[in-house]
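# Below are the sequence and a predicted model for it; my questions follow.
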Amino acid sequence: MRDWTSITNAIALALSGERQRGREALLACWEATAQGDHAQRCVLAHYLADQRSALDEEVAWDEVAMSEHAYVVDEDLVPIGVTSAAALAPSLHLNLGDGYLRQGRLDDARAQLDAGMQAQSTLSIDGYGAHIRSGLERLRQRVEEVQLP
């Protein structure tokens, strides 16, 4: 899959509240990708994670998104208006860290939080950047609140 149109349409559907139809559309796009379509697979996995009701499935998709991100370069995301592959990392770390924390994997959650905090300088100074920074701060607070046994 090289064209982003069906992916952006599937994302819009998922974000519109049409959870089941959005998930089906995202999965159809996923199945149309090739193993080398790292940017598309990263973005799809990122959104597929949010469409899962089972925590383990959510985290598994977040892990896929993070794995695919390792192969994404800036020009791969230009078609969807993202000018820096690095700027996607804080959101990926936030989601994965949140999932790990909810699974009780505190060390893994801290590692993702640390990576997200280190990468937040790549975020733009706009609503999206503020949203991710705020999410990282909330995750930091939640991690600090966890009492070790």
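Cool, the structure landed.
# rest of the way, CA atoms for contacts and neighbours
Fine.
# and residue 71, what is it in contact with?
Residue 71 makes contact with 38, 39, according to C-alpha atoms under 8 Å, 6 or more residues apart in numbering.
# Tell me where this structure has helices.
5-15, 19-32, 38-50, 55-69, 74-77, 89-103, 106-119, 127-145 (DSSP state H).
# is it possible to export those helices to a markdown table including distance to residue 83 and mean neighbour count?
Formatted as a markdown table, the helices of the chain follow (distance: least, C-alpha to C-alpha, whole Å; neighbours: other C-alpha atoms under 10 Å):
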| stretch | distance to residue 83 | mean neighbour count |
| --- | --- | --- |
| helix 5-15 | 16 | 17 |
| helix 19-32 | 22 | 17 |
| helix 38-50 | 12 | 24 |
| helix 55-69 | 14 | 20 |
| helix 74-77 | 6 | 15 |
| helix 89-103 | 13 | 23 |
| helix 106-119 | 15 | 19 |
| helix 127-145 | 13 | 15 |
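# what about versus this one:
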Amino acid sequence: MAERQEQAVSDAVMTRIGQGVLLHHAGDREEARGRFLDLWAEIGEDGDPLHRCTLAHYMADTQDDPADELAWDLRALSAAEELTHDRPARRDGAPAARALYPSLHLNLAADYVKLGRSDAARTHLYRARSAADALGDDSYGDGVRAAIDRLEARLADGGPAGGPWGPPRRRP
């Protein structure tokens, strides 16, 4: 019975995150940010890492200031790392976190580009590319890989020739 209640709470949190994402995609960035902040206050810094990772990941997208966006993306990565480290009580979210790593690192790379920190951007872009094997062969995975390619090309055009990973890779 307690497990069922815990699952219902988890589903409710994910539903509320999804509602905020829908608001943001509909163009109501302020409302989405407000709802995300309210939910963050409820979850707290010690809440479920999968919830914190997901919420912070989407909260970053609602930020106007690149430094604030970076701070939220770093929170998302930190929560994902909690899920993938050897913590038996939290292992159920580890596969979901691994699938998020390419996107998390891609977002961090983009944040660092906005802040003019190309070396940090390249580091996270390399990590995004390295983690991309966890992505499925579906539209989400294809979209993340394409975004990695685009940012690699952008950094190659504006910085040292190609970075440590060479030119953008294309999927066969």
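Right, received. Where do you want to start? These figures come from a predicted structure and were not determined experimentally.
# Map residue 92 of structure 2 onto structure 1.
Alignment note (TM-score structural alignment): residue 92 of structure 2 maps to residue 75 of structure 1.
# How about residue 118 of structure 2: what's its closest non-neighbour residue?
Nearest residue to residue 118 of structure 2 in three dimensions, chain neighbours excluded: residue 112, at 6.4 Å (C-alpha to C-alpha, 6 or more residues apart in numbering).
# Now do the contacts for that neighbour.
70, 118, 120, 121.
# switch to 7 Å and redo it
For residue 112 of structure 2, the contacting residues are 118, 120, 121, by C-alpha atoms under 7 Å, 6 or more residues apart in numbering.
# what does residue 60 of structure 1 give?
Contacts of residue 60 of structure 1 (C-alpha under 7 Å, 6+ apart): none.
# What's the match for it in structure 2?
Checking TM-score structural alignment: residue 60 of structure 1 goes with residue 71.
# measure its match to residue 77 of structure 2 for me?
10 Å (C-alpha to C-alpha, to the nearest Å).
# now residue 120 of structure 2
The gap separating residue 120 of structure 2 from residue 77 of structure 2 is 15 Å, by C-alpha to C-alpha.
# So which residue is dead centre in structure 2?
Nearest to the mean C-alpha position of structure 2, by C-alpha atoms, centre = their mean, lies residue 104 at 3.2 Å.
# which position in structure 1 aligns with that residue?
In structure 1, the residue matched to residue 104 of structure 2 (TM-score structural alignment) is residue 92.
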